[in-house]
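Peer 1: sequence and computational prediction follow.
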Amino acid sequence: MDSRRLTAAEKGKGPLQPDHQQPRKRIRAPEIDTSALIMENNLTLIGRISNPREQPIGALISSLPRKWSLKGTVVGSDLGQNCFQFRFELEEDLLNVLANRPYHYAHWMLMIQRWEPTLSPLFPSQIPFWIRLHGLPLHYWHEKMIYNIGQDLGILEDYHISKTSARMRVSIDGFKPIIKDAIIEFGSGEELPVTLAYDGLENHCSHCNHLDHEVRRCPLLISAKTDDILASPSKGPEHQHHQRSSPSVRGVRNNYENPPARQQLPPTQSSDFSSRVDRHGRPFGERAPVVPPRGQPLRNKVTPHFPHTAGTNVDHISYQSRHDRNHGTMEQHPGGQQQARGNPIRHDSRPQWRVRRVESPPPPTKVVLPPPPLQTSEHPPPPPGTKSCGM
């Protein structure tokens, strides 16, 4: 039984490829005067997107005028076939928009030109770029040299030569691949490679330099891979099916179905540490001794405890840790040992806080003196205000 996977062409799938071209209806155009419509559409820009997959025209029409500093109004619409238009109120706004080209949307280039009364289906197609020359010797930064290079690349619109750079503004065809490298031939037979750097260039294919797709969708690479698959039998559908399974996934699947056996160490190697070696064959050596931890373990924060017992001086406060309070109330015994209720006597060599009991002195005794005796006399005391006469 053949387990080979059938291709899309063998299954009859894929887009329909008719053997003959579908017939088209031909319509005769009447002879009309278009001069009035030409004047009406004089302030109109026509644009074309380069990558329909990444550039929705509806969102482009609403967001592109926000990048322009316009004084008047502008109205945009979708013309179909990847084209759109903008009708301006002022010619000044239209000229400013054309001077600031090139434009891009969603990081893909746009072809924008002023409307022309043409019947070409490829209109618009021009994109003006400022191109800088890298690798051209300084003594060849001449107007004739820049002019010849610009004419070979496209339509030369302007150029600028200074002491630090040489660049030119060239309008190139957006349907053709851009030229990044060139070779300049001199009359002496010498050749000089130069590099062209495009200002404002966004996404494009790095393989064929086209502006309408990225490198992973390049038709040249796709066709080359298809030819290699069809030419090599080892890279047929069976090989593709084998490549779909990731090596990491296959390894996990094999380990799950057939788990590897654990490596058993020899008795001598597992018992004697000094005889063990690492993966480089070097011995581990003697085992490091285990150092006991130093210091005492941390205890909870000490909080004061105020005893309310008779005969205890309040100036001497007894402090008791939270650990001691949780494990029982400490009691003072005559022998100087502390014992918790319900717990055995703990002998701790660390200094501990103890309650200093100071007996208060007995209150002073009041001496009650007997009252003085009353004096008795035969004669009554003289009345107040009288003097007594001596006998």
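Peer 2: On my side now, so go ahead. Numbering: from 1, shown residues only.
Peer 1: contacts and neighbour counts: CA atoms only from here.
Peer 2: Fine.
Peer 1: look up how far residue 105 lies from residue 208.
Peer 2: Relative to residue 105, residue 208 is positioned 21 Å away (Cα to Cα, to the nearest Å).
Peer 1: I'd say residue 304 and residue 324 touch.
Peer 2: No: using Cα atoms under 8 Å, residue 304 is not in contact with residue 324, being 12.0 Å away.
Peer 1: helix/strand/coil for residue 104?
Peer 2: strand (DSSP: H, G, I helix; E, B strand; the rest coil).
Peer 1: list the residues that contact it.
Peer 2: Shown in contact with residue 104 (Cα atoms under 8 Å, 6 or more residues apart in numbering): 110, 202.
Peer 1: check which element follows the helix ranked longest in the chain along the chain.
Peer 2: For the chain, the longest helix by residue count, based on DSSP state H, is helix 219-231. Once the chain leaves helix 219-231, the next helix or strand it forms, by DSSP states H and E, is helix 237-244.
Peer 1: can you pull the buried residues of that following helix?
Peer 2: residue 237 (16 or more other Cα atoms under 10 Å).
Peer 1: check it against this one:
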Amino acid sequence: MPRIWRLYSRVRGVALSQEKFQFIFKSEDDLNEVLKTGVWTQDDWCVVMDKWVEKPPDDYLMFLPIWIRLRNIPVNYYTEATIRDIAKCVGKVLTVELELEKSQSQDYVMVRVLLDVRNPLRNSKEVQLPDGDLVSISFDYERVRKRCFLCQRLTHEKNMCPFNQVDFGNVSTEVI
């Protein structure tokens, strides 16, 4: 990771287990810059990082600040309140990048959320408009490469999915 961060001699890593590492930074500024980026990857898997705490809570390293793109929002509903309401189904909304005074040059709105990595990623959300029409708002996750294609979680691959139960007696597969 220090090579990816371009902090060659300013940080060192210690393996705590096969899945957990501790990085010791020489500078608080370097640490904050790495954390500000949000999602880092190793072998295309997301890496959850946070500042070290002596007595971590039970949900320590279970949340990932991540940017998502919300697409297909009807133009009449481009309000921060509406966008926050839609994005909260993905995670706690941290930031909405929306400047209504400027022309919208993209077909999406950027939202930064705090994603609980124990939950599956959502690809879309159906929203009912006041006139009764349904619209599907799609979500694109920035810098997320790998995920389980069965349960949509970031924690494992399809062949290791704990939510996939195969009954070899009649060769059926059940996805929960």
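Peer 2: Received the coordinates, thanks. For clarity, every value in this text was computed on a predicted model and none was experimentally measured.
Peer 1: TM-score them against each other, please.
Peer 2: The TM-score (TM-score structural alignment, normalised by the length of the second structure) is 0.81; 165 aligned residues with a Cα RMSD of 2.3 Å.
Peer 1: quick one: the helices in the stretch 201-350 of the first structure, in order.
Peer 2: Remark: helices assigned in the stretch 201-350 of the first structure by DSSP state H, counting those that start in this stretch are 219-231, 237-244, 247-257, 267-271, 322-326.
Peer 1: could I get those helices as TSV with distance to residue 83 of the first structure?
Peer 2: Formatted as TSV, the entries for the helices of the stretch 201-350 of the first structure read as follows, by distance: least, Cα to Cα, whole Å:
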stretch	distance to residue 83 of the first structure
helix 219-231	23
helix 237-244	40
helix 247-257	47
helix 267-271	78
helix 322-326	84
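Peer 1: and residue 85 of the first structure, what pairs with it in the second structure?
Peer 2: In the second structure, the residue matched to residue 85 of the first structure (TM-score structural alignment) is residue 22.
Peer 1: wait, a strand at that match?
Peer 2: Yes: judged by three-state DSSP, residue 22 of the second structure forms part of a strand.
Peer 1: excluding its backbone neighbours, what's nearest it?
Peer 2: Nearest residue to residue 22 of the second structure, sequence neighbours excluded (Cα to Cα, 6 or more residues apart in numbering): residue 14, at 5.2 Å.
Peer 1: sticking with that neighbour, tell me its helix or strand.
Peer 2: Short version: residue 14 of the second structure belongs to strand 11-15, going by DSSP H and E.
Peer 1: with residue 85 of the second structure instead?
Peer 2: Using DSSP H and E, residue 85 of the second structure sits within helix 80-87.
Peer 1: returning to that earlier point: for residue 129 of the first structure, find the nearest of the helices of the stretch 201-350 of the first structure.
Peer 2: helix 219-231 (25.6 Å; Cα to Cα).
Peer 1: taking strand 11-15 as reference, get the angle to the lengthiest helix in the second structure.
Peer 2: Longest among the helix segments of the second structure by residue count, using DSSP H, is helix 28-37. With axes from the mean of the first three to the mean of the last three Cα atoms, to 10 degrees applied, the angle from helix 28-37 of the second structure to strand 11-15 works out at 70 degrees.
Peer 1: would you mark the buried spots in helix 28-37 of the second structure?
Peer 2: Neighbour-count burial for helix 28-37 of the second structure [16+ other Cα under 10 Å]: 31, 34, 35.
Peer 1: residue contacts, the counterpart of residue 147 of the second structure in the first structure?
Peer 2: Residue 147 of the second structure maps onto residue 204 in the first structure, with residues paired by TM-score structural alignment. Residue 204 of the first structure sits next to 108, 210, 211, 212, 213, 214, 215 when contact means Cα under 8 Å, 6+ apart.
Peer 1: could you find the counterpart of the fifth one in the second structure?
Peer 2: This points to residue 213 of the first structure. Under TM-score structural alignment, residue 213 of the first structure pairs with residue 156 in the second structure.
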